[in-house]
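Engineer: Pasting the sequence and the predicted coordinates here, then a few questions.
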Amino acid sequence: MIQLKYLSAYSPGLQAQVQQLIAEDRLGAHLQTKYPVSNTVQTDKALYRYVCELKQEHLRNAPAIDKVAFDSKLDVVHHALGLHTAISRVQGGKLKAKKEIRVASLFKTAPAEFLHMIVVHELAHLKEHDHNKGFYQLCEHMLPNYHQLEFDLRLYLTWREGAAR
């Protein structure tokens, strides 16, 4: 029996279904059927454009984003698939805050929907800093099937980890 660390908060019944898919070696095929389109955003420049388009569509009044990049140092081991930061610097007599979003490099090869979900998650942090009810409502507003995609991303990470063994 495989430890389902990405799904530990879900019900035992749901975990049993996932265990069965893994045992029958059908989890990868299930995900491939559900998410057949690979991600086309491969460079930091393309990722920046992608994030800015989503921000413009959903969060016009949020602070500007200064930098967006794929980060090979972010990974599931450190429980970070995306990261948002605000770096403050003194320039002259003023304090300037630079907003950055970093996305784990594994999303270069992940299905497009999973990249979309992570970007929405990080953009929501521009308005809501904590993972509270308002945060998840904002995520659902920007991406109506957010919770299903989050679950499926957890399935993808489980499958990816199993395939690496």
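Structural biologist: That came through, no problem. Numbering: from 1, shown residues only.

Engineer: make it CA atoms for all contacts and neighbour counts henceforth
Structural biologist: OK.

Engineer: which stretches of this structure form strands?
Structural biologist: Using DSSP state E, the strands of the chain run over 67-71, 82-91, 94-104.

Engineer: Quick one: closest of those to Gln137.
Structural biologist: Of all those, it is strand 82-91 that lies closest to Gln137, at 18.6 Å by C-alpha to C-alpha.

Engineer: List the contacts of the closest one.
Structural biologist: Strand 82-91 is contacted by residues 74, 95-104, 118-119, 122, 125 when judged by C-alpha atoms under 8 Å, 6 or more residues apart in numbering.

Engineer: Likewise for stretch 34-43?
Structural biologist: Contacts for stretch 34-43 (C-alpha under 8 Å, 6+ apart): Leu47, Tyr50, Ala69, Phe70, Phe107, Lys108, Thr109, Ala110, Pro111, Ala112, Glu113, Leu115.

Engineer: Take this one as well and set it beside the first:
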Amino acid sequence: MRPKPPPNYLAGYPAHLVTQVTDLIAADTLGEVLRRKYPDAHAVRTDRALYDYVLDIKNTHLRTAGPLSKVAYDSKLQVIAHALGTHTAISRVQGGKLKAKREIRVATVFRDMPPAFLEMIVVHELAHLKEREHDKAFYQLCRHMAPAYHQWEFDLRAYLAYLAAGGAPLWAGAGTADG
């Protein structure tokens, strides 16, 4: 059986940008470029710290959105769902009422990344509280919460392509505090 090719994290981007990234990977310089642009990892290490971080962004930009019952890092997320984050709404019948719980899960790969990458995935998942589809309104909301959203997403995808090509993690173990 043949090994599966790595995911094409840069699908949908213009060819000249994809070529720039692949050339930097081939020259073994993409890691250096990303470390200069994003020198430090964030310090949001625990599920509790992640919950507080997400709630702070939600309360700043989406005060009227429903409450979140759970926010956590998920080690199985990228492998199973081929996703970096998920937003789920779970409805349960309690007595005669229907109760909805909303959860956000973030792939554990984000524990060892710069603050911008964590903010990008959190903003993306929070935007799903208001907009279900990845349409114009969804991305406008992402940009409202994080004006550099698109640049961060591209840089994250370049980093994931770098990792898929065998590059060493750039920020592993760099964050230390729970804040």
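Structural biologist: On my side now, so go ahead. Since we're looking at a predicted model, the values are computed, not measured.

Engineer: I'd like to know which of the contacts of strand 82-91 of structure 1 are buried.
Structural biologist: Neighbour-count burial (16 or more other C-alpha atoms under 10 Å) applied to those gives Leu74, Lys99, Glu100, Ile101, Arg102, Val103, Ala104, Ile118, Val119, Glu122, His125.

Engineer: Sort out which one of those lies nearest Arg26 of structure 1 for me.
Structural biologist: Using C-alpha to C-alpha, these come closest to Arg26 of structure 1 at Ile118, 24.9 Å.

Engineer: Pretty sure that closest one sits against Ile101.
Structural biologist: No. Here Ile118 of structure 1 does not reach Ile101: they are 10.4 Å apart, not a contact under C-alpha atoms under 8 Å.

Engineer: counterpart of Glu133 of structure 2 in structure 1?
Structural biologist: Counting by TM-score structural alignment, Glu133 of structure 2 lines up with Asp130 in structure 1.

Engineer: got a list of what the residue nearest the centre of structure 1 touches?
Structural biologist: Closest residue to the average C-alpha location of structure 1: Ile118 at 2.1 Å, with C-alpha atoms, centre = their mean. Taking C-alpha under 8 Å, 6+ apart, we find Ile118 of structure 1 in contact with Leu81, Gly82, Val103.

Engineer: what's the matching residue for the second one over in structure 2?
Structural biologist: In other words, Gly82 of structure 1. Gly82 of structure 1 maps onto Gly85 in structure 2, by TM-score structural alignment.

Engineer: Excluding chain neighbours, what is closest to that match?
Structural biologist: Closest residue in space to Gly85 of structure 2, ignoring its immediate chain neighbours: Val106 at 4.3 Å, by C-alpha to C-alpha, 6 or more residues apart in numbering.
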